[in-house]
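A.B. asks: Here is a sequence together with a model predicted from it:
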Amino acid sequence: MNEENQIVLAMAPGSEVSRLGILVVYFLKDEGAIPLLALHLDRIEMHTKVPYTLYAVANRVSKTAWKMISERPNVKIVEPPLTSLRASSEHGYYLDAMLAVALSDGVSHICTLDVDSFPISDTWVDILVNAAPEESGLSGILRAENGDVALPHPSCILARRDFFERFTPSFSPDSNMTPNFRTFLHSTGQSADTGIRIGYTLWQNQLPWGILLRTNTRNPHFLMAGIYGDIVFHLGSAGREHASRQDFKHSFMHRVSSPIKRFRFSGPRSRKLQQALLRFARGDVDKHILTRNTQVFLLLQHQLVTNPDALLGYLQGSEPLGASTELASIDSRESKR
């Protein structure tokens, strides 16, 4: 652990937290994700040393998963009205619904996690609380490796309740349609995602926030299997379904076809032609990257649920005891990229 974190540990553990409200939206596509869910719940329970309530929206999970979540200690199932929103917009909608319930219950701090993120240290709450500047009272993950510059990522955000009471931000990934919001996106270069309005609130009010960066020693993938601040792990399962800009960083075909993508075509026929040209130029590369990402994700997920301590230790630089040789091979290739 680095020197900064050692200084934080010298402070009174969790002294400011009277009750932590942890917000998680549970999306599970199949029963194969049950072992990961169990690990996520186990690690929250194992490493959270302050009083807490785990607020859960779990209306799109199996009966097995719902039972597993609801029977855990300190869990409060929240059942807001259903929405037709999907992807990050749905995620933000349910986070907003749980936030209102948690604040009404009187929690002193709010924390968001993803279904595939969890603490890996008993000091995670202490470090996040003490990393948060007094002005904002907020700290969280910044996925700089994904190109983020002004987005606290909801795989782990922690803030005092007064941040939400003062500014009433939403977790929606959508623009609030104001000129100032567009200025924020343009001036920072930040892409929209769940939590973008949290970033906008910080930017608009010129508030500093405590940033947790990726601290992996080993990286089987530039985005997946991230450890942040030595205290939180995020598998990053979305990485297997969507390619990011960083995935194409070394793609010759993406570089030479970038003028086609940047050109502003007018009219539906022209835009269809643009998309057809991009598919022709980039299709094989896109397919290869998505296939590779899926293979890496499945390997990481298997390693994580069968021997989590071995994987976490491997990512943090320990000898690869229990980590597969295939994982070491992937890590070696990624390191050369």
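C.D. replies: Arrived safely, thanks for sending.

A.B. asks: can we go C-alpha only for contacts and neighbour counts from here?
C.D. replies: Fine.

A.B. asks: For the chain, which segments count as helices?
C.D. replies: 3-9, 34-47, 63-70, 87-105, 124-131, 161-167, 179-188, 196-204, 252-256, 258-262, 268-306, 308-315, 325-335 (DSSP state H).

A.B. asks: And these: which comes nearest G147?
C.D. replies: Set against G147 and scored by Cα to Cα, those come closest in helix 179-188, at 10.9 Å.

A.B. asks: Check it against this one:
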Amino acid sequence: MDGPVAILVVNGGKDPEAGSWLEICLSSVRRHTPAGAARVYAWNNNLSDPRVRPLLASFPGAVLVEADPAETLSHPHAVPLQRLYERARADGAAVIVTLDSDSFPVRDGWLEDLLRPLGPRVPLSGVWRDELAPDVLPYVHPCGLAVTVRFVEEAGLRFDGFRSPRRAICDTLAAFTDAVEDRGLEAARLLRSNRNSFHRLMGAVYGGAIYHHGAGSRTNMAFWDEVKESPERRRLMEEDSRLLRDESASLLFRFRDRFAGWLEGRGPGTEGVGRPDFLLVLGMHRSGTSCLTGCLERCGVFLGEVSRANPHNLRGNHEAGDLVALQEGMLRRAGGSWRSPPPPFPPAPEEVASLRAIVERLAARGRAGVKDPRTLLLAEAWEAAAGSCARIGTFRHPSAVARSLERRDGMGTEEALALWNAYNGALLRLHRERPFPLLAFDLSDPAAYVRAVCAAAVRLGLDLDRPAPEVEAHGAGAAGLVEPAARLGVYEFDEFVLTFERSDGGIYGAEGLLKNYESSVALSMLAALKDPGRQALVDRVQKYLTTLQWDEGEDISVDNAWYGGAGYGRGERPDLSNTQMMLEALRDSGLPKDDPAYRKALVFIQRCQMLGETNDQAFARGSSQGGFIYSPAGGGESKAGEIEVGGRRELRCYGSMTYAGFKSLLYAGLSQDDARVRAALDWIRGHWSLEYNPNMPEKQSSEGLYYYYHVFSRALDAWGEPVIVETSGRPRVWRHELLARLEKAQRPDGSWVNEADRWMEGWPQLTTAYALLAIQAAYPQP
């Protein structure tokens, strides 16, 4: 569409903080719009915001119109849009583009995509909001709308008009869509394109071009289709939406590119990296090159015939034998080897020809690449053979590389560190010459590695949903990335843990003091790996854990308070903490729901609940607390002591054990309507806190806090509801509150520690593990 283009933006409605939205909107326009392609017209409702004038002054030719404080506008958005339109029309604009202050472009070419469809048959283009249908009919939304001035004038439309015979509810500019359809014309649509979402109506990317937060400066957080809800339900929805809006906005302002990339299921910006025809994977030996290459293969990179298994890589090193032999031969011709890198040397013509033949053979199948750490030492040869092919690199901590080379090759530490310097020096030189994605392989979280690989793959122009043919049967696309990352990224840790496998089927330290805890943690880890080759081991550990359960095998009958529980090891008195760990591991590892272990555990668990209706132990008689204690053994034990209830002394329930018990009731198969489950939930609703371990005596209130966060998160994730309503009626969006609390408590080095050092929580390794497990459960799984 030819003619001058005007971009109209209104700053803020009633929210005095909306200046942040204008800043992110206009900075994104400047970043992704060619100079001179459009003129910006902005209306400022927030006269006290000092950021607005300098921001507009940075746009050549921008027009700023400020509201008259003495004037009351009938609508703080629509009326300013009409006045900006009149100004732009008078200045000769042929096309009007509107952006909400909480919308902004996310990539280059957004304006071209918006304007390209415009013509006589298509006078309107933009973001297509259909999420509220059928309550609100779909329409092109002003958060990203383009319309010709000619059509606006011919149709008699106004930007402050809210009337349309088609609509019971007519939002700003919705009448434009109706006017187009009434005339038998068409509106070009940018459809919601994000793969990830945090809300059904907020935080969307449309057409891969424009982001709209959807409620950036709103004070009323009820959406139109929610008017049918009951007042209480609507209030809860409003509170939940408000929290989501504010938390996501905070992330957006701090991490704009990463946030938008997550929404689209991709990584940070793709600037500066072209779509590769051929890819070199670069990195030192034992630095994650195999893992990275396996991941890239699942994004469509063709590798040809490569190693799929060897003793030092669970899924092979993804190297082609002919390439390895060729490159090692080149290094030896120069007087070196992979283990003794020679100085840079010019390649022989026949060597260049051999490399070029490999490239051409692989590239004939489409996007292709190779991996061999020796490639780092032969950059000149590859430049001659393949030109400026795409690159991606990986690095790893030198001590980790040295340990791995010692295991694989018997290499001494000094030699390994010198080799690390040589290879990574070459990697840095190549990166300085022409930057390319670099990934760290020092990982403890495979999911984080997957996200990093996805981001790098997108930068390289790879398709996360298009696997190479060789891997289609093994878990393709972005979802399949988890497999090589998990297998290879935790390979050494997996092997380390298994050095503690015992002949009785357990996995625990030589001291044998925490057999149940350690075996349970190991079993949950094995379950997370999902390796069919470990299934026999999983079965053995499951069987071992069930032998730690007190039952008929120890001549314990069902009327014994110990029945169904587990302790620290065989022969140790049972408690709820050990029992919930065992039950979690059995559930994580797929023990069938009808296994007797669950039924037996339920007997013990309900005896830990202070609920006289279902607990047959004398200490619980008449109690209606509903929470849980540590153990029913020996007449009952609570780490929180006793409490007076109705003039009588009772064992005191407390947070960590109550969430452990609540979770265990659900794991044992009870329904949400079961009286025991409801009683535990009522206790939780009446004792909400993330500042301390609820209902512990004041001096002990911080003891076991991170264990509490762990069971809190796993329990509420098992419960399945995003909001817990306190007894007072206050809604609690537990995931957001927990994550905020842990973020606040995290130390500068990334760890967590509990100053109330009881139950080993002064040891940051354990406390950090609790925190990470809590965070993991707080993120909804796809």
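C.D. replies: Happy to help now that I have it. Quantities reported herein were computed from a predicted structural model and do not represent experimental measurements.

A.B. asks: TM-score, when you put one on top of the other?
C.D. replies: Once superposed, the chains reach a TM-score of 0.72 (TM-score structural alignment, normalised by the length of structure 1), with 276 aligned residues with a Cα RMSD of 3.1 Å.

A.B. asks: And T172 of structure 2, what's its match in structure 1?
C.D. replies: When the structures are aligned by TM-score structural alignment, the residue of structure 1 matched to T172 of structure 2 is T194.

A.B. asks: End to end on stretch 45-59 of structure 1, go ahead and measure it.
C.D. replies: As for stretch 45-59 of structure 1, its first-to-last residue distance stands at 22 Å under the measure Cα to Cα, to the nearest Å.

A.B. asks: should've said stretch 114-125 of structure 2
C.D. replies: 6 Å.

A.B. asks: repeat for stretch 135-149 of structure 1
C.D. replies: The stretch stretch 135-149 of structure 1 measures 19 Å between its terminal residues, going by Cα to Cα.

A.B. asks: got it, and stretch 239-259 of structure 1?
C.D. replies: Across its full length, stretch 239-259 of structure 1 reaches 26 Å between end residues, using Cα to Cα.

A.B. asks: do the same with stretch 360-371 of structure 2
C.D. replies: Counting by Cα to Cα, the length from the leading to the trailing residue of stretch 360-371 of structure 2 is 15 Å.

A.B. asks: for the closest residue to S656 of structure 2 other than its chain neighbours, what are its contacts?
C.D. replies: Nearest in space to S656 of structure 2, with sequence neighbours left out and distances taken as Cα to Cα, 6 or more residues apart in numbering, is Y708 at 4.4 Å. For Y708 of structure 2, the contacting residues are G655, S656, M657, Y659, N693, taking Cα atoms under 8 Å, 6 or more residues apart in numbering as the criterion.

A.B. asks: Identify the farthest-apart pair in those.
C.D. replies: The two members of those with the most space between them (Cα to Cα) are Y659 and N693, at 10.6 Å.

A.B. asks: From D116 of structure 1, how far off is K63 of structure 1?
C.D. replies: With the distance defined as Cα to Cα, K63 of structure 1 ends up 19 Å from D116 of structure 1.

A.B. asks: neighbour count winner among these two?
C.D. replies: Set side by side, K63 of structure 1 and D116 show unequal neighbour counts under other Cα atoms under 10 Å, the larger going to D116 at 23 against 12.

A.B. asks: Residue in structure 2 paired with that one?
C.D. replies: Aligning on TM-score structural alignment places D116 of structure 1 opposite D102 in structure 2.

A.B. asks: Now do the same contact list for that match.
C.D. replies: The contact partners of D102 of structure 2, taken as Cα under 8 Å, 6+ apart, are W21, L22, I24, C25, C143, H212, H213, G214, A215, G216, S217.

A.B. asks: rewinding a little: now the match of T172 of structure 2: closest residue in space that isn't a chain neighbour?
C.D. replies: The spatial neighbour of T194 of structure 1 that comes closest, neighbours along the chain excluded (Cα to Cα, 6+ apart), is P173 at 4.3 Å.

A.B. asks: got it, and L488 of structure 2?
C.D. replies: Computed as Cα to Cα, 6+ apart, the closest residue to L488 of structure 2 that is not its neighbour in sequence is C291, at 5.7 Å.

A.B. asks: A774 of structure 2 too?
C.D. replies: Using Cα to Cα, 6+ apart and skipping residues adjacent in sequence, the residue nearest A774 of structure 2 is H710, 4.5 Å away.

A.B. asks: What span of structure 1 is the strand or helix carrying the one you found aligned with?
C.D. replies: Take DSSP states H and E as the rule and H710 of structure 2 turns out to sit in helix 705-719. Helix 705-719 of structure 2 lines up with nothing in structure 1 when matched by TM-score structural alignment.

A.B. asks: which other residues reach the very next helix or strand once past that helix?
C.D. replies: Secondary structure here is assigned by DSSP H and E; on that basis, the next helix or strand after helix 705-719 of structure 2 toward the C-terminus is strand 723-725. Contacts with strand 723-725 of structure 2, where a contact means Cα under 8 Å, 6+ apart, come from D240, R685, P731, R732, V733, W734.

A.B. asks: neighbours of the equivalent of the first one over in structure 1, just the number please.
C.D. replies: Translated: D240 of structure 2. Using TM-score structural alignment as the criterion, the counterpart of D240 of structure 2 in structure 1 is R292. Under the neighbour criterion other Cα under 10 Å, R292 of structure 1 is assigned a count of 12.

A.B. asks: got it, and I127 of structure 1?
C.D. replies: Close neighbours of I127 of structure 1, defined as other Cα under 10 Å, add up to 26.

A.B. asks: any idea how far I7 of structure 1 is from it?
C.D. replies: Counting by Cα to Cα, the gap from I127 of structure 1 to I7 of structure 1 is 10 Å.

A.B. asks: Many thanks, I have nothing further to ask.
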